[in-house]
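*Asks:* here is my input, please return the structure:
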Amino acid sequence: MQNYIKLKKILEDLQPYSIKLGLDRTIAMLEALRNPHHAFKSIIIGGTNGKGSVAQMLSDSFIHKGYRVGLYTSPHLIQLNERIKVNNKSIDYNTLLSLSLKLEPIAKEFGATYFEFLTVLGFLVFKNLNVEYAVLEVGMGGEFDATNVVDPILSVITSISLDHTEHLGKTIEEITKTKMAIIKKIGVIGKNPPNVVDLIKQSKNVPLYFVDEQYVNRAKNFDLKFLKCDYEKENLACAMLAVDSLNKHYNLGLSAEPMKDTYWPARFEIIKSANKTFIIDGAHNIDGTLRFLECAKKIKGTKMLIYSSLKQKDYKKILNIFDGWFDEILITKIKNQNSINESDIKGTLKNYHFLEDVNTCLQYAQQSTYKNIFIAGSLYLAALAKACSIVEESLP
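*Replies:* Alright, predicted model coming up:
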């Protein structure tokens, strides 16, 4: 616990809520540390939705073949060290703190952000623990994201839709341009609108592989143990194509078979108790919301939704999408300075209740007659819900 508190203090001193796009600070830190990211081969994954699931699927495939693999994802759900894993094990805080103390003066010298610090820290961990391959999830966008300092052997782009428009652009085309900047040697592209596909084809003169009906059908025939929502089959198709592309170009002997057991939390995660079913999803943009709702509609029985969001998201449009599909909607706040409040949603929904925190919502839900309790709108909300005793006691 002491090591975690010390690490958290280092990160807080870096102004964790600031976003400063650009690679200069990350490159400068890496050069000062003798470029630890050159010690392993990288696979980088960008896109709007599905990045984390695909990253975990690919990591599982590498581990199954016997490779030593690092996994870098963001944001974390509950514990900070979830972001940096080797062979699916989160790195202990003693190791993270030791390397952070080495990195801290360099990060302060170059004015690094919270995310840039953690990205470089991940590279240091992977080098020190002799990782052969690292699977890296882009934080936001692509071109100016700190992960884009690597020279990946394969780049994956999942689905692209509108999100983070204040930083990445107001149109799909603008967002596609920044996301496809991660494609350097070989690109694997998930299911996307024709304008996205055409733009990538026109812009990139490297081998490109696009998910087609063959891969969609292969994915449909896979029985995923944990990732039950339909949108995960699209992510699976993308991961399958990535595996085949890696095998074709590098003869790695990877298999899609271990992806059947891939677990990625808070993605239509179903947790059953004696008399309730809790379904937790981190959907926080329009596209993710529509995909979540498609799956929610298929669940039989009465339904309650617990919702919260950050103010910079399209929460009014999202609430309009949800309106009418649930027997009752509870709106709440999350522990974030940018959380929506009751005043933000007035006039958006006809019928809802506002409760002050997630725990109160879950207690209300537990005492209700509703069979299915859906929790969606933010990964911050998902984390708070999973940590509540009512849900935690129902975990297998």
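*Asks:* hey, let's count contacts and neighbours off CA atoms from now on
*Replies:* Noted.
*Asks:* so what's G141 up against?
*Replies:* With contact set as Cα atoms under 8 Å, 6 or more residues apart in numbering, G141 has these partners: 46-47, 168, 175, 178-179.
*Asks:* neighbour-wise, which one of those leads?
*Replies:* When neighbours are taken as other Cα atoms under 10 Å, the top entry among the contacts of G141 is G46 (33 neighbours).
*Asks:* that one reaches V156, doesn't it?
*Replies:* Yes - using Cα atoms under 8 Å, G46 is in contact with V156, at 6.1 Å.
*Asks:* can you check which residues contact both of the two?
*Replies:* With Cα under 8 Å, 6+ apart as the test, G46 and V156 reach no residue in common.
*Asks:* contacts only, for R25.
*Replies:* The neighbours of R25, taking Cα under 8 Å, 6+ apart as the test, are 110-112, 116.
*Asks:* how about D261?
*Replies:* 224-226.
*Asks:* following up with a second sequence; could you model it the same way so I can compare the two?
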Amino acid sequence: MNYSESLAYLYSRLPVFHRIGAKALKPGLANTERLCAALGNPHQKFRSIHVAGTNGKGSTSHMLASIYQSAGYRVGLYTSPHLKSFTERIRLNGNPIAEADVADFVTEHQSLIEAVEPSFFEVTVAMAFDYFAKQQVDLAVIEVGLGGRLDSTNIITPRLSVITNISYDHQDVLGDTLPQIAGEKAGIIKSGVPVVISETQSETVPVFREVADRNHASITFADQVYTVRDEGMRDGYRRVEVTDVNQQTQVYTLDLTGPYQMQNLPGVLASVEKLQTQWPVSRDAVAAGLAAVVTQTGLQGRFQRLHDQPVVLADTAHNQAGIQSVLAAVQSMPHRVLHLVIGMVADKERSHVLQMLPTAARYYFCQAHTPRSLSAEDLRTEAAELGLIGEAFSDVNEALEAAQQNATREDLILITGSNYIIAELTNTIRDPS
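*Replies:* You can find the predicted model right below:
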């Protein structure tokens, strides 16, 4: 099989979460363990950092990878979902896995895949672990797909576990309360392995402390170690001042310019500090890595500026906390009218998100070309009941074109609501392949 044929095979044969949602999940780690056992247990052949959380885990993973790349290490990075190309999920020093390597893996292990009958995600995890082991990475940053305890990535025993924050998302799988969701995320905490929590949240602190104590794992609440002060934008970068508990101050420039990165940064810095004896990193390497996350790791869709006059921003925020953060950031930026291009998936709770959207904005409702997507007309109808008025479009690019035609140079256009919406933007989000 070539690359296209191998992907078509995986998509047609295996349940895929980004197409059918939670029905694609196969509870438990048995399939991943069975796949990796047949591959010679590659996950035991490289050292890793495991990153979970509701929001920010992707940004945190990419920031860590960029820092260690800047320090000269050979770094694997596994994330999901992808935006443009499947190969984005598996990277070595920022470079996506070669299409030929994907094709070779699927072709060589077709009989194994058919014997195990795993999910699409389980196969991609096994593929990533096999690739990192063969590439002899110095370390791999592994992002959890969903939850933590039962996530396929959780067969690893990392050198550090990182949990960014807890908010409401995937309640049908993870639970209806923050402590329940935290309990699932805390499932990545391993015996004797330190854990860093990026944000202190009163409802989840007892959960994390209890699980860490039970596993004899040291726990660090990063925002109690580092205080971050946003100094605004300068020359296309966000400038931040960080003060640690010893009152030592450092100024960084971030190419991930979303103000919500202020919540992720303490966890990143605490993680690097915690691992200094295993992977030493200089202060200069930290600064260089944080200033070049996009260029070094290929991360896109995080408060990404696509155009000026009017400003066009794309952000993959897709739950209540994520969209709330993005809206707060947008409201702090000077603009006349906000034009909001938005699409959402059908199998998530939407009412709380819609209730927080500003009635003064002008709306362009759209849908992605995936079975999980909520139809633009249904979204428009639900939004109209809350006073959010706009038009429905069958495609995000049509919606964006309409917004650009209606907007003045002083307006601001935000595209958000779903990874799948951002992924279908053309001529603005780069295809890494």
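*Asks:* what's the TM-score once they're superposed?
*Replies:* TM-score for the superposed pair, counting by TM-score structural alignment, normalised by the length of structure 1: 0.93. Supporting figures: 386 aligned residues with a Cα RMSD of 1.8 Å.
*Asks:* compare the contacts of R25 of structure 1 and tell me which is most surrounded.
*Replies:* Most surrounded of the contacts of R25 of structure 1: other Cα under 10 Å gives E116, at 26 neighbours.
*Asks:* shouldn't that one be within a helix?
*Replies:* Yes - per DSSP: H, G, I helix; E, B strand; the rest coil, E116 of structure 1 lies within a helix segment.
*Asks:* was I right to think it contacts T26?
*Replies:* Yes - when contacts are counted by Cα under 8 Å, E116 of structure 1 is listed as touching T26 (6.1 Å).
*Asks:* which neighbours do the two share?
*Replies:* Residues touching both E116 of structure 1 and T26 by Cα under 8 Å, 6+ apart: A146.
*Asks:* against H170 of structure 2, how distant is V353 of structure 2?
*Replies:* 14 Å (Cα to Cα, to the nearest Å).
*Asks:* so the two - more neighbours on which side?
*Replies:* H170 (19 against 16).
*Asks:* that one -> structure 1?
*Replies:* In structure 1, H170 of structure 2 lines up with H164, judged by TM-score structural alignment.
*Asks:* its match and E174 of structure 1: what is the separation?
*Replies:* Counting by Cα to Cα - H164 of structure 1 and E174 of structure 1 are separated by 12 Å.
*Asks:* show me where the stretch 101-250 of structure 1 has helices.
*Replies:* Under the criterion DSSP state H, counting those that start in this stretch, the stretch 101-250 of structure 1 contains helices at 114-128, 165-168, 172-179, 194-203, 213-220, 231-250.
*Asks:* which among these is found nearest to M304 of structure 1?
*Replies:* helix 231-250 (21.5 Å; Cα to Cα).
*Asks:* pull up the aligned stretch in structure 2 for the helix or strand just after the closest one.
*Replies:* Going down the chain from helix 231-250 of structure 1, the next helix or strand is strand 269-272, by DSSP states H and E. Counting by TM-score structural alignment, strand 269-272 of structure 1 falls onto residues 304-307 of structure 2.
*Asks:* wait, T200 of structure 2 touches D223, no?
*Replies:* Yes - using Cα under 8 Å, T200 of structure 2 is in contact with D223, at 6.7 Å.
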